[in-house]
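Visitor: Sequence and predicted model, in that order:
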Amino acid sequence: MKKRILFTMPSMFMGGAERSLLGLLDAIDYNKYDVELFLYRHEGEFLEFINPKVTIIPEINKYKTFDVPIVSLLKSKLYLFGISRIISKIFLKLHCLLSKEKEGVWMHMQYTSRFLQWILPNIPGEYDCAISFLGVPDVLVNKINAKTKIAWIHTDYDTLNPSRRYDRLVYSKIDYIANVSDDCTRKFLKYYPEFISKSITVENILSSKFLEFQSKEKITDFKENSIIILSIGRFCEAKNFDNVPAICKLIREKGLNIKWYLIGYGTDEVIIRSKIKEFDMEDNVVILGKKINPYPYIKNCDLYVQPSRYEGKAVTVREAQMLCKPVVITKFATSSSQLKDGYDGIIVPMDNQGCADGIAKLLNNKVLMQQLSENCAENDYSNSQEINKIYEIIENS
């Protein structure tokens, strides 16, 4: 008899965690496991790419209330959710005032989730394993019936700024906590050493066949007669795209004719555009916006750059390596777990001048550029074997 696995996910909008989930779902042996996916919202560019063997649970309207504007909720039949969201904001402010802790995105998510739990319905069904793949895992703890529960963490815990007390309360009720790299696991355990026995590392699983197929699509956005640099990610503080115009200008001042393309979307787009204008880079830094299929852009760029301030493990870097592209990343806290400096990518300083110098040095070294590509071609970055860690947990539970 097949064992049942449930994944929960907020939505399937374009992002690294969403692409990682697609790879994981493709790697599962469906002869042995029945897999279901519960999405809070049936929305997102990646919905159509979910493995057809996965059963998508019908949408439950009340789970959409995490993101709906509070005013809209108050005017609807779901007004109790709006009231709960208001109360969560009040308690969050009080917590920060009394504890002197800084309010952050993760803490905001914690309080929103906490104060919605009492009116959210249970997710139907009984499962051998349930996995909260992204976000605060309250729903996994309170609303799902499963023998084994796994919470996934996709980022460097140093950057999350959560309520530690609430984290401990939730994670104490979960069987396993999966981080996407050994560095991220170490960062997590620095704050919660008591969870060492339930902490595991499961690297992002990516589908090489999917990437190769998608990368063959024709594109016309790139301009000829220039060196093409590409960066992909949400337009947010973590990705550091607001410094791309300054870095681009410094590289061009070295005589390199580059065009730097940005794929993504987010709240920082206004800041990025203002920086493009400030540094007079309108012709050289190009925002392409959302792209459901970013892979032909990776395939056709000369250099992929991830200039992040921090990362867990950047899925886009792995994807660029899988498509045999030279890669540059900044020296963020977990950068050493992302690539081997000088072998399948280059790590450059975080500051704008150091970053520009490092990129320019690589672009001027055609031999090294070619060697990085060849080294990437010799490695399997799909991490398909990581699925065995999930199998082991399920079979031994």
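Guide: Looks like it arrived, so ask away. Numbering: from 1, shown residues only.

Visitor: C-alpha from now on. contacts and neighbour counts both.
Guide: Will do.

Visitor: residue furthest from the geometric center of this structure?
Guide: Gly255 (34.5 Å; CA atoms, centre = their mean).

Visitor: helix or strand for it, which one?
Guide: For Gly255, there is no enclosing helix or strand under DSSP states H and E.

Visitor: before we move on, what about the one 4 residues further on?
Guide: Lys259 is located in strand 258-263, with elements delineated by DSSP H and E.

Visitor: In terms of secondary structure, what does that strand contact?
Guide: Packed against strand 258-263 by the contact rule (3 or more CA pairs under 8 Å, 6 or more residues apart in numbering; DSSP states H and E) you find strand 227-232, helix 244-252, strand 285-289.

Visitor: Can you say which of those is nearest to Trp152?
Guide: Set against Trp152 and scored by CA to CA, the helices and strands packed on strand 258-263 come closest in strand 227-232, at 22.2 Å.

Visitor: Name the residues of that closest one that are buried.
Guide: Of the residues in strand 227-232, those buried under the neighbour-count criterion (16 or more other CA atoms under 10 Å) are 227-232.

Visitor: Repeat that for stretch 88-105.
Guide: Applying 16+ other CA under 10 Å to stretch 88-105 flags 88, 92-93, 95, 103 as buried.

Visitor: do the same with stretch 250-270
Guide: Of the residues in stretch 250-270, 250-251, 256, 258-265, 268-269 count as buried by neighbour count, 16+ other CA under 10 Å.

Visitor: adding another structure so you can compare the two:
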Amino acid sequence: MKKKLLFIIPSLSAGGAEKSLVNLLSTMDASQYSVDLFMFSDEGLFRNQLPEWVRILPKNTGLHDFQKPLLSSFLSFIKKGKFLLAKSRLQFFLKNQFIQNKGMAEQYSWPYLRNACTTLPDEYDAAIGFLEKSSNYFVVDRVRAKKKIGFIHNDYQQLALDKHIDEPYFRELTSVATVSEECVEVLKEEFPQLKNKFKLVPNIVSSRLIHSLSGEYSIDLHPNEMVSIGRLHSQKGFDLAIEAARILKNKNISFHWSIIGEGSEREFLQQMIDRYQLQHHVSLIGLRDNPYPYIKAAKVFVQSSRYEGKSIAVDEAKILAKPIVLTNFSTAKDQIEHSVNGLIVEMTPEAIAEGIMKYLEDYSFAEKVSAQLASGNFGTEHEIKKFYQLINE
């Protein structure tokens, strides 16, 4: 009999965790597992990439009404006589409105969102919250399962969350998975009393699929094209990238930089581009269903993040043998060996620009790095065994 699994994630919008989930589900053995997926918002860039055998669960009416705009949601609950939910919707709004740290806002507002979520009807062999905060909380509070597993996809210390909220939830989980050895150690340091719960389950990246998708269409880019991928969020350090682009321009370097992604910082970043008159050098090109032809055609891949768990985009660039400039966030050395298969630089615009110039000006070095990457096997399909062990142990 197939094991029955449930995954929880807020949505399948563009992001590393969302891509990681799609990769994981696409690698799983459908003859051994049946999978339900619950999303708070049934949408996103990766929604159409789900395997057909995954069943998407509908939202209950209360949650549907809760996610309407504030006034519409509030009035809907009042008309239905659901005064507790009306109050919860207002409290949810206030928490998210006035707490500046969005991660903490999600933590503190969960009790109000929870009131709109009913317990799912089925029982599962294992339920997996695939992203920190609400997904993990939902698994504990609104799911019946023999095993309950949480995921943390970032360096926990950098997330700046209230660990006093997470700790009781972690205690209720069978285990908490994260994506790199460094992230495991950080969790053990933050929650020493729970250290046996923390497990390593790396992201799944398919080299065969990425090579295939990279040839799906061709694109004509600048001879010195840089490409970066990620949410337009302070975590990804695109402000540092734009400052680095300004330095390159001032040095009369010929280049163009495509930044693929969307997010809350779009207006801020575009203002930076305009202020520095970089409109012909840096483009925020939005989301792409298939960004791999851009990576394939690029001269350099740049990851300017302030922190990461383990960057899927970097692993994908490695598979396509692209010279990489990577900022020295805490898990960078898990992915790149400096000056061997990439460059790890300080988290400053000057260092990022210097790393890019090293590749552009030293052709033999760029070729050496690319050849080193091409000789490796960076697909991680085999890591599915660690996930199977997690749900079966």
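Guide: Noted; the coordinates are in hand. Everything quoted here is computed from the prediction, not taken from an experiment.

Visitor: any idea of the angle the strand holding Lys259 of structure 1 forms with helix 244-252?
Guide: Angle of strand 258-263 of structure 1 versus helix 244-252, following axes from the mean of the first three to the mean of the last three CA atoms, to 10 degrees, is 160 degrees.

Visitor: corresponding residues in structure 2 for strand 258-263 of structure 1?
Guide: Using TM-score structural alignment, strand 258-263 of structure 1 lines up with residues 255-260 of structure 2.

Visitor: what's near enough to touch Leu343 of structure 2?
Guide: Residues near Leu343 of structure 2 by CA atoms under 8 Å, 6 or more residues apart in numbering: 324-326, 336-337, 355.

Visitor: Tell me where the stretch 151-300 of structure 2 has strands.
Guide: In the stretch 151-300 of structure 2, the segments counted as strands under DSSP state E, counting those that start in this stretch are 175-178, 198-200, 225-229, 256-260, 282-286, 300-303.

Visitor: Reformat those strands as a markdown table; add distance to Gln32 of structure 2.
Guide: What follows is these, written out as a markdown table (distance: least, CA to CA, whole Å):
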| stretch | distance to Gln32 of structure 2 |
| --- | --- |
| strand 175-178 | 21 |
| strand 198-200 | 22 |
| strand 225-229 | 34 |
| strand 256-260 | 36 |
| strand 282-286 | 38 |
| strand 300-303 | 37 |
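
Visitor: With respect to His211 of structure 2, which of those lies nearest?
Guide: Proximity of the strands of the stretch 151-300 of structure 2 to His211 of structure 2 was assessed by CA to CA; the nearest stretch is strand 300-303, lying at 16.0 Å.

Visitor: In structure 1, what range does that closest one match?
Guide: Taking TM-score structural alignment, strand 300-303 of structure 2 hits residues 303-306 over in structure 1.

Visitor: Return the residues in contact with the closest residue to Lys197 of structure 2 other than its chain neighbours.
Guide: The spatially closest residue to Lys197 of structure 2, leaving aside those adjacent along the chain, is Ser175, at 4.5 Å (CA to CA, 6 or more residues apart in numbering). For Ser175 of structure 2, the set of contacting residues under the criterion of CA under 8 Å, 6+ apart consists of 148-150, 197-199, 390.

Visitor: go with 6 Å
Guide: Taking CA atoms under 6 Å, 6 or more residues apart in numbering as the contact definition, Ser175 of structure 2 lies against 149, 197-198.

Visitor: Please name every helix or strand in contact with the helix or strand hosting Ile90 of structure 1.
Guide: Using DSSP H and E, Ile90 of structure 1 sits within helix 79-99. Judged by 3 or more CA pairs under 6 Å, 6 or more residues apart in numbering; DSSP states H and E, the packing partners of helix 79-99 of structure 1 are helix 70-74, helix 105-116.

Visitor: Done for today, thanks.
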